[in-house]
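K.L.:
what follows is a predicted protein model with its sequence.
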Amino acid sequence: YFRGDYNIFFDGSNKQLLAFDEIQTTFAKTDNLAIVIAPDSREVFTPEILKLIQNLTVDSWQVPYSSRVDSLANYQHTEAVEDDLLVEDLLYEEHELTPERIAKVKNIALTEPVLKNALISAKGDVTVVNITVQLPEVDKTAEVQEVMAHINQMLAQYQQNYPNVEFHKAGIIAMNYAFMTAAQEDSATLVPTMLLVILVFLTIMLRSFLSVVATLIVIIGSVIATMGLSGWAGMFLSTATVNVPTLVMTLAVADCVHVIATMRQSMQNGFSKAHSIERSISLNFMPILITSVTTAIGFLMMNMSDSPVLRDFGNLSALGVMIACFLSVTLLPALLTLLPVSVKQPASQSGTDFMDKLGDFVVLRRNVLLP
């Protein structure tokens, strides 16, 4: 399952989080969602926009788990009328929005310290409808999604009715939802894109469809094994760990390319496929193992982090690296043996000569290239 709320970034023993939880327990634990209203005219105090604020304030009470709505419309303004005190909504519905009434509302809103730079900008060009939400926290991720689904549907209707007004979402609820959606959208786009890029470049470099197929099987197997073990261990996906599949794919490709490239080079020199695979494994086993182990150790150092999700990211990455290493020296040779992989003898040495010259150029001018 996926979690995107800010609490996952802090350990249960974090002093700051414990102090924050104590404050919320002592007083009140609330989350908020602010709907920012920004008219294209840069003027909030018009009949159309003020009526919009009134309607949006009323509709915001229908948001799931909402316990309070604050806006210019329902701000309790107090004024003295002779010997009486009159307390009413700043945008009381029974008052017609005449120019005189709007001017009075504007004067009150821009001079009242409680409202200025809180519910209305100092220039009067942007205002806010703030919704206080009390989540049951049985399943906070699902509850946040429920709130945001209602908000998005409501604002879509308002955007259609008021095309000259921009609506923005802010607050803790919107931030948690943004974390979740950004990570999930990245996972849905980056992983397939990564596979496509790998497929294209492997095809160009290896020039063997079956070698590419073998590599993709190892890559996908490494990712599935890593994420499967994380789920079996009861770990949840977060904005950090959702990037693990992309990382594992990158490292798995590096391992596979070394094995396949050495095998193909040996086959081009006239050796049999079986001998070439055996020779490739014998030459690349220790380099792949050392690289994987040192990389895994580096990721395991993230266990020194105070953030649980960063520790999870380090552990899953280290696990994925070692799984990719294991599959590249076991599953990959077996696939290469079973698949009818063949190589063509190079027509000329021009490509090899170019790479040799490029290597010599880089070594001779290393001080210039790496100042």
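P.N.:
Received, thanks.
K.L.:
use CA for all of it now, contacts and neighbours both
P.N.:
Noted.
K.L.:
please state the offset of the one helix or strand Leu190 maps to from the chain centre?
P.N.:
Assigned by DSSP states H and E, Leu190 belongs to helix 172-206. For helix 172-206, the gap between its own C-alpha mean and the chain's C-alpha mean amounts to 9 Å (C-alpha atoms, centre = their mean, to the nearest Å).
K.L.:
how about it: buried residues?
P.N.:
Under the neighbour-count criterion of 16 or more other C-alpha atoms under 10 Å, helix 172-206 has 172-174, 176-180, 183-184, 187, 191, 194-195, 198-199, 202-203, 206 buried.
K.L.:
and for stretch 207-222?
P.N.:
Neighbour counts over stretch 207-222 (16+ other C-alpha under 10 Å) mark 208, 210-216, 218-222 as buried.
K.L.:
if I look at the nearest residue to Phe299 once chain neighbours are set aside, how far off is Gly298?
P.N.:
Nearest non-adjacent residue to Phe299, counting by C-alpha to C-alpha, 6 or more residues apart in numbering: Gly314, 4.5 Å away. As defined by C-alpha to C-alpha, to the nearest Å, Gly314 lies at a distance of 8 Å from Gly298.
K.L.:
who has more neighbours, those two?
P.N.:
Gly314 (25 against 14; other C-alpha atoms under 10 Å).
K.L.:
contacts only, for the more buried one.
P.N.:
Shown in contact with Gly314 (C-alpha atoms under 8 Å, 6 or more residues apart in numbering): Phe299, Leu300, Met301, Met302, Asn303.
K.L.:
let's bring in a second one:
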Amino acid sequence: MNKKNKANWKAKVETGFESLGLVMGRRPWLWLLSCLAVVGVMASQLGRLEKDTSIEGFLEKGSVEIQRYDAFKETFGRDEVFIITMEVEDIFTQTFATQLHALHRQLEDEVPHVNKVDSLVNARYTHGADDTLYIEELLPETLPGDPVELEKLKRYTYNSDNYKNFLISADGHMVAMLVRLNSFNFTKDKNGNWHRGYMGEDETREADAKIREILEPYRGVISDDIRLTGSMPIAIMLSQILERDFSVFSGLANLLIGMVLFMIFRRLSGVFMPLLIMTLGVVVTMSLMAILGSPIQVSTSILPAFLLAVCVGDSIHLLTIFYRNYDAGDEKHHAMASAMGHTGLAMLFTSVTTAAGLASFATSDLTPVSALGIYGALGSLIAFLLTIFILPCLIAILPVKRRPLQQDENKGLQPMLAWFARVSTQYPKIIVVSGVVLFVAATAVASQIKFSHYPLAWLPEDNETLQGIKNYEQRMGSTISFEILLDTGKDRGVINAPLLQALDKIQQDVVTWESPDWRIVKAISVVNVIKESNRALHDNDEAQFAVPDDPALISQELFLVELDEPDDILNLVDKTYQTARLTVTTPWFDAIHTKELVDRLRDHLNANLQPYGVDVSFTGVAPIMGVTFGKMLISTAESYGFAAIIITLMMVMLIGNLKLGLLSMIPSLLPILIVLAILQLLDVRLDMLTMLVGSIAIGLTVDDNIHFMHGFRKLYLKTGDPAYAVEKTLLSTGRAMLITSIVLSIGFSIYTQSLMSNMIIFGLITAGCIVLALLATYLLAPALMVLANKQYHQQHPHKSVAEMKPDAAPVQ
């Protein structure tokens, strides 16, 4: 395709947008009502939009990880828990024992969806006498009257490896109760058929509310310090914060963006029309999620506020040119159509580049991140369509007063834009060299940035649930569980003395593991029950606290425990004794290090259990999410490159020149690199949310560049003078770029009102990128264009623009 044809297709597209504006201007009501009818039909589906914050919702349905986790929950129950902690002076008082039993029964009877409550009430006191095995309650409702028996019970409780730092602290003054919910819920359809589903947030919140209600009368009675914490309350609290942020962000975004639009345009129409397009853009995008069955999840909860900011950009550019044409005396219909022709192509490219940046998330392993990419990209394109099909109709229908042009000329905006044009064209070499040096330096620093995923660090320090987690970990040692399934491949394969002895050795080894980033506190399996029972059957001899060599004895011990406490056994092995469960607990640590711990555990288990043909697999919330988040962070970093390549190709297509297209990406990428470099210097790590800023920002920061390059290209093709083209572009399109950047930066700065630190950082990073992108477009982009087209000045050093022929062509 020759240069003339390259220019022609752009001219045809621009003419097409102008013609569309003329057509809509003739019958605005028909177009408007047709568009609103489509929006209304889609909006009618909003009621089907659901919310999903479950662990299963993070991964694709049918994935290997989810299948394995479902199988685990079917056999052993779910690993997420509510933890109730109580500070007590002495647990071995009759008053405390009576109250704890009452609380335990009430939790089992009244908490909805409850599966099991673990506490000292149903913990095992395993002891022997006269070759008989006795399994009793660790803390009976009526304490032994015999001081000797009571002392034995105390000694057993405080020294039990099974319950110390789990149900009772090492100092004996903190007691914990663990409430576990059912793994699944069952619903009946209209035909009477039952369907199994995942326990959702609604059920979890019901349980949470009831537990809090039950605990209230016990405060100051059973204990002066009762706290509710655990993985489930943390998940509920994060969801509540997101709901609060959703409302706050949406309200503030509308208010602040409306105020900024009024201050800039000083017209009610300049406020009403963009806000309407913003609102419709959010409604249509969220309706599309409902229609396609995509629920609101953790990351997609930022979509409404994000779309409010993004949807307004196209409206601002179109209205800025329309008001300028209209105030200059053009008839409203033609002023609108001319604005469509002037900005349509640039708006199309900015919408597509923003969509491309977001679409790079679509291949993420995490469905919330993938959904953010898909619906963020669709939302950007929907905003463009709403702008070109509804905004022109509103302009044609609504009364718009003409305003004298000179009102804007005396303001500080024009002199400021002229100053940027003058500096960028007079000192292009200094600006470009400085920009390139900064680009290289920022790249070097940003390449060292580290990743993180540590939800506890996002929460306010005074948060009650966070304080409860920290208090429990300080006293008990661990809150996170790594569930490991050991499949022997045959019935009763677990009852193998050498295998169990090897597992015992593994458990003793791993509890000594510690690194700067994590440490293992406890390891629990069926081995603990066997050792406990073996000691009891040997007259409580501590030397017999071990796995016996005789498989028949092991089988007998497990049979005796199963007779008395079947749930205790079936919580550690499956019904056929083919698969054993090994639970390794740690304090809550940064998920980015999960793969390191899982790999080390897997290697150690395989090395020691391979001779017995055991298949080792990991499941549970911690290993699934930790490993998946680690992969997601890496894949997201890789998506930056994909987004940059796609956007670069589009810039080359828009400009029609490979060299200029590549050069134009420097001002677009530099702001992101600078912000990432600053984060690295401040030792701020990128997590699941802040990691998204790169692909989001690259789509947004390139918008200013596209509008500048589009305006510059048109003027340069007419005059051949890059300095003149820079000045006129900044004095016209530069105003719309400034308005858009102000609105976008304010829109994202709203995230600073979040209660979560990572959301605040996300807002600051994105707002900072947008401001830096505007400065780069005002200074670096013009300087690059002047140097890239300096041949004209070398050939015509003294020729003014007024002296040029109308058909003068640029020198390439």
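P.N.:
That came in fine, so what should we check first? For clarity, every value in this text was computed on a predicted model and none was experimentally measured.
K.L.:
report the contact partners of the residue most central in space within structure 1.
P.N.:
The centroid of structure 1 falls nearest to Ala183 when counting by C-alpha atoms, centre = their mean (2.5 Å). Listed by C-alpha under 8 Å, 6+ apart, the contact set of Ala183 of structure 1 reads Ser238, Thr239, Val242.
K.L.:
okay, and which of these map to strands?
P.N.:
Among the contacts of Ala183 of structure 1, no residue falls in strands (DSSP state E).
K.L.:
could you see which of those carry over to structure 2?
P.N.:
Counting by both residues aligned by TM-score structural alignment, their matches' C-alpha atoms under 8 Å, the members of the contacts of Ala183 of structure 1 that carry over to structure 2 are Thr239, Val242.
K.L.:
okay, strands next: where are they in the stretch 351-500 of structure 2?
P.N.:
With DSSP state E, counting those that start in this stretch, the ranges of strands along the stretch 351-500 of structure 2 come out as 480-487.
K.L.:
meant to ask about structure 2, not that
P.N.:
Under DSSP E, structure 2 gives strands at 82-87, 114-118, 124-129, 132-137, 174-181, 184-188, 194-198, 226-229, 480-487, 522-524, 579-586, 615-619.
K.L.:
save those as a markdown table, and put in mean neighbour count too.
P.N.:
Listed next are the strands of structure 2 as a markdown table, based on neighbours: other C-alpha atoms under 10 Å:
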| stretch | mean neighbour count |
| --- | --- |
| strand 82-87 | 22 |
| strand 114-118 | 16 |
| strand 124-129 | 19 |
| strand 132-137 | 16 |
| strand 174-181 | 24 |
| strand 184-188 | 13 |
| strand 194-198 | 12 |
| strand 226-229 | 22 |
| strand 480-487 | 22 |
| strand 522-524 | 21 |
| strand 579-586 | 22 |
| strand 615-619 | 19 |
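K.L.:
which one of these lies closest to Ser757 of structure 2?
P.N.:
Across the strands of structure 2, Ser757 of structure 2 has its closest neighbour in strand 226-229 (20.2 Å, C-alpha to C-alpha).
K.L.:
elements contacting that closest one?
P.N.:
For strand 226-229 of structure 2, the packing partners by 3 or more C-alpha pairs under 8 Å, 6 or more residues apart in numbering; DSSP states H and E come out as strand 82-87, helix 464-476.
K.L.:
do that again at 10 Å, thanks
P.N.:
Counting contacts by 3 or more C-alpha pairs under 10 Å, 6 or more residues apart in numbering; DSSP states H and E, strand 226-229 of structure 2 is packed against strand 82-87, strand 174-181, helix 201-215, helix 464-476.
K.L.:
by neighbours, which of the contacts of Gly314 of structure 1 wins?
P.N.:
Phe299 (21 neighbours).
K.L.:
check the gap between the aligned residue in structure 2 for that one and Leu662 of structure 2 for me.
P.N.:
Superposed on structure 2 with TM-score structural alignment, Phe299 of structure 1 falls opposite Leu358. According to C-alpha to C-alpha, Leu358 of structure 2 and Leu662 of structure 2 sit 21 Å apart.
K.L.:
please apply the same query to Leu268 of structure 2.
P.N.:
Leu268 of structure 2 is 41 Å from Leu662 of structure 2, by C-alpha to C-alpha.
K.L.:
also Arg422 of structure 2?
P.N.:
Noted for Arg422 of structure 2: a distance of 24 Å to Leu662 of structure 2, by C-alpha to C-alpha.
K.L.:
what do you get for Gly230 of structure 2?
P.N.:
Distance, Gly230 of structure 2 to Leu662 of structure 2, using C-alpha to C-alpha: 51 Å.
K.L.:
before we move on, what about Arg244 of structure 2?
P.N.:
43 Å.
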